[in-house]
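Q: next come a sequence and a model predicted from it.
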Amino acid sequence: MSRLETNRVLIVEDEPKIARLVADYLEGSDYITYHIDHGDEVLPWIETRDHPPELVLLDLMLPGTDGLTLSREIRQRWPHVAIIMLTARVEEVDRLLGLELGADDYICKPFSPREVVARARAVLRRSRAALEDATPSVPLSLDDDGWVALADGQDLALTAVEFQLLRVMMHSPGRIFSREQLMDHMYRDHRIVSERTVDSHVKKLRRKIADIWPEREIIRSVYGVGYKYQPEE
């Protein structure tokens, strides 16, 4: 990929001095930065780009749409985009909630700009490694337009919900998704369903994969947390 397709960082921060300071340090480390200071402008801006940013530095408290809501929406719509949340709220509940809604890391204010650059570099390194791993040794492919999943060229005959479930996990191999996160991806209307509903869909998805690959377990349970897609090495 060219530099225009990599090293792109969107800074979502309503304090201009902080945004400019962070941008200066990132640009000094060869990142391309963009700045938005209002939560309502973030999703429309990403939608209009030929390439979404690789990383979003996302303040928790914003005018308009708040950072937690944006984190959830970005993760649903652009699973490859990494997210680091910036927050002055240091309570443990807020930290855990930020990660639960899709953030890859968080930084508490006040922070050193050098720390932001180091965290950005680390998060993007993990994100790029995951994308490389997503080119599977296991020949599993998705046709997003036709909503078809093929294993060794055979159609898994997935329902729309099962396809979306597999698609979300395949886009972030190795990442553990909670049942709540998977529900948000499967049901965009945020209908109320139980966690057991997710378990049921995962069970059916696994069964269809096992019909073709009986010896492979690529959808794995993480006890007490949720599920992850793990291509075999």
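A: Ah, there it is.
Q: hey, let's count contacts and neighbours off CA atoms from now on
A: Will do.
Q: please identify the helix or strand for Pro136.
A: Under the assignment given by DSSP states H and E, Pro136 is not contained in any helix or strand.
Q: cool, and Arg128?
A: Using DSSP H and E, Arg128 sits within helix 113-133.
Q: got it, and Gly174?
A: Assigned by DSSP H and E, Gly174 falls within no helix or strand.
Q: how close does it sit to Leu86?
A: According to Cα to Cα, to the nearest Å, Gly174 stands 24 Å off from Leu86.
Q: between those two, which one's more packed in?
A: Between Gly174 and Leu86, counted using other Cα atoms under 10 Å, the more crowded position is Leu86 (24 against 19).
Q: in a strand, the more buried one, correct?
A: Yes - using DSSP: H, G, I helix; E, B strand; the rest coil, the secondary structure at Leu86 is a strand.
Q: show me what contacts the nearest residue to it once chain neighbours are set aside?
A: Here the nearest residue to Leu86 in space, its sequence neighbours aside, is Asp59; by Cα to Cα, 6 or more residues apart in numbering that works out to 4.4 Å. Counting by Cα atoms under 8 Å, 6 or more residues apart in numbering, Asp59 makes contact with 12-14, 67, 85-87.
Q: got those as TSV, with distance to Ile107 columns?
A: Formatted as TSV, the entries for the contacts of Asp59 read as follows, by distance: Cα to Cα, whole Å:
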residue	distance to Ile107
Val12	14
Glu13	13
Asp14	16
Gly67	13
Met85	6
Leu86	5
Thr87	6
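Q: all helices of the chain, in order?
A: Shown for the chain, the helices assigned by DSSP state H span residues 16-28, 42-47, 67-77, 92-100, 113-133, 160-171, 179-186, 195-212.
Q: quick one: which of those is nearest Ser141?
A: Ser141 sits nearest to helix 160-171 of all the helices of the chain, at 9.4 Å, using Cα to Cα.
Q: picking that back up, between the helices of the chain, which one is closest to Ser221.
A: The minimum distance between Ser221 and the helices of the chain falls on helix 195-212, with 9.5 Å, by Cα to Cα.
Q: one more to weigh against that first structure:
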Amino acid sequence: MKGKILIIEDERQLSEVMALYLTKEGYELDFAYDGEEGEDKIESDFYDLVILDVMMPKKDGWSLLRSIKANHADISVILTTARGEEDDRIFGLELGADDYMVKPLSMRELVLRVNLRLNSKVTKNENKVIMDNLIIEEENRTITEDNKVINLTPKEFDLFIFLLKNANQVFKRDQLLDKVWGYDFIGDTRTVDTHVKKLREKIKFSSKNLKTVWGVGYKLELKSKKTGR
């Protein structure tokens, strides 16, 4: 099995459809049909990823997401909801959600997003992240590419790590200033542009995968492995 997934969704028919697609991908699945049942299962078993509906009986998805990230930070969470407003998406991501999907769900997109979280080229080995020709040691604050140590400033390193941990999510420049530099930073959004430029110059991986989303901001793109249809 490629990973174990808990689907917390009160629409049983939707859970069954998700199961059809994800089982074909090789994932092991478990189910909960209200928030309290989902929380009990998370406390008693191990899961690599949770697909969590926001509007759940007994305990809502927001509350459960807070609990997961406080007590099981290593579990990836994909939120699903019928509400697609920007404020809801941002709120979910700020609470710690790794991804956010709006209903009605595309099953092909769901599989892709799950693969991006669990079946990408990123692998963890103790305190190391190994990705393509990169070795990232966050504890030691070092990045090696093609067996050469990359000389990054502290904020260049922090920006790269933040984008890596939030791969495939688009961030506005002012959001990156808040998350990486802090709310009390005195400066403007050109600081972000300068640091992105430096990362692209110094790291080959960034030159290919650190994308500009015109009119919005930046994202670090990680692609999943291709699967047959």
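A: Great, that's in hand. For clarity, every value in this text was computed on a predicted model and none was experimentally measured.
Q: quick TM-score on the pair, please.
A: These two chains, once laid on top of each other, score a TM-score of 0.57 by TM-score structural alignment, normalised by the length of structure 2; 198 aligned residues with a Cα RMSD of 4.7 Å.
Q: quick one on the thing from earlier: map the residue nearest to Leu86 of structure 1 onto structure 2.
A: Alignment note (TM-score structural alignment): Asp59 of structure 1 maps to Asp53 of structure 2.
Q: who's in contact with the most centrally placed residue in structure 2?
A: Within structure 2, one residue has its C-alpha closest to the average C-alpha position: by Cα atoms, centre = their mean, that is Asp98, at 3.4 Å. Counting by Cα under 8 Å, 6+ apart, Asp98 of structure 2 makes contact with 76-79, 166.
Q: again with Phe205 of structure 2
A: Taking Cα under 8 Å, 6+ apart as the criterion, Phe205 of structure 2 is in contact with Leu134.
Q: separation between it and Ile150 of structure 2?
A: Distance, Phe205 of structure 2 to Ile150 of structure 2, by Cα to Cα: 12 Å.
Q: give me the distance between Gln164 of structure 1 and His171 of structure 1.
A: The span separating Gln164 of structure 1 from His171 of structure 1 equals 11 Å under the rule Cα to Cα.
Q: got the angle between the helix holding Arg128 of structure 1 and helix 160-171?
A: 120 degrees (axes from the mean of the first three to the mean of the last three Cα atoms, to 10 degrees).
Q: pull the residues that contact helix 113-133 of structure 1.
A: Judged by Cα under 8 Å, 6+ apart, the contacts made with helix 113-133 of structure 1 from elsewhere in the structure are 21-22, 25-26, 29, 54-55, 80, 82, 84, 104-105, 107, 171-174, 231.
Q: if you set the cut-off to 6 Å instead, what comes out?
A: 22, 26 (Cα atoms under 6 Å, 6 or more residues apart in numbering).
Q: also stretch 147-165 of structure 1?
A: Where contact means Cα under 6 Å, 6+ apart, the residues beyond stretch 147-165 of structure 1 that reach it are 139-142, 186.
Q: relative to Ser221 of structure 1, which of those residues is nearest.
A: Met186 (17.7 Å).
Q: what residue in structure 2 is paired with the closest one?
A: Structural alignment (TM-score structural alignment) places Met186 of structure 1 against Val180 in structure 2.
Q: among the contacts of stretch 147-165 of structure 1, which one is most surrounded by other residues?
A: If you rank the contacts of stretch 147-165 of structure 1 by neighbour count (other Cα under 10 Å), Met186 sits at the top with 22 neighbours.
Q: who's in contact with that residue?
A: Applying Cα under 6 Å, 6+ apart to Met186 of structure 1 gives the contacts Val161.
Q: and it, how far is that from Ala122 of structure 1?
A: From Met186 of structure 1 across to Ala122 of structure 1, the span is 29 Å (Cα to Cα).
Q: next one: Ala103 of structure 1
A: Note on Ala103 of structure 1: its distance to Ala122 of structure 1, by Cα to Cα, is 14 Å.
Q: dump the helices of structure 1 into TSV; add distance to Val222 of structure 1 as well.
A: Converted to TSV, these look like this (distance: least, Cα to Cα, whole Å):
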stretch	distance to Val222 of structure 1
helix 16-28	36
helix 42-47	31
helix 67-77	20
helix 92-100	15
helix 113-133	18
helix 160-171	13
helix 179-186	11
helix 195-212	12
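Q: show me what Cys135 of structure 2 aligns to in structure 1.
A: If you look again at residue 135 of structure 2, you'll see it is Ile, not Cys. Alignment note: Ile135 of structure 2 maps to Ser141 in structure 1; criterion TM-score structural alignment.
Q: tally of neighbours for the residue nearest to that match when sequence neighbours are not counted?
A: Once flanking residues are discounted, Ser141 of structure 1 sits nearest to Leu150: 5.3 Å by Cα to Cα, 6+ apart. Burial of Leu150 of structure 1 is recorded as 16 neighbouring residues (other Cα under 10 Å).
Q: wait, Arg220 of structure 1 touches Arg206, no?
A: No - in this structure, Arg220 of structure 1 is not within contact of Arg206 by Cα atoms under 6 Å, at 9.2 Å.
Q: out of the two, which sits in the busier spot?
A: It is Arg206, of Arg220 of structure 1 and Arg206, that has more neighbours when counted by other Cα under 10 Å, with 20 against 16.
Q: burial count for the nearest residue to that one once chain neighbours are set aside?
A: Nearest in space to Arg206 of structure 1, with sequence neighbours left out and distances taken as Cα to Cα, 6+ apart, is Ile219 at 6.8 Å. Ile219 of structure 1 has 21 neighbours, counted by other Cα under 10 Å.
Q: nothing else from me, thank you.
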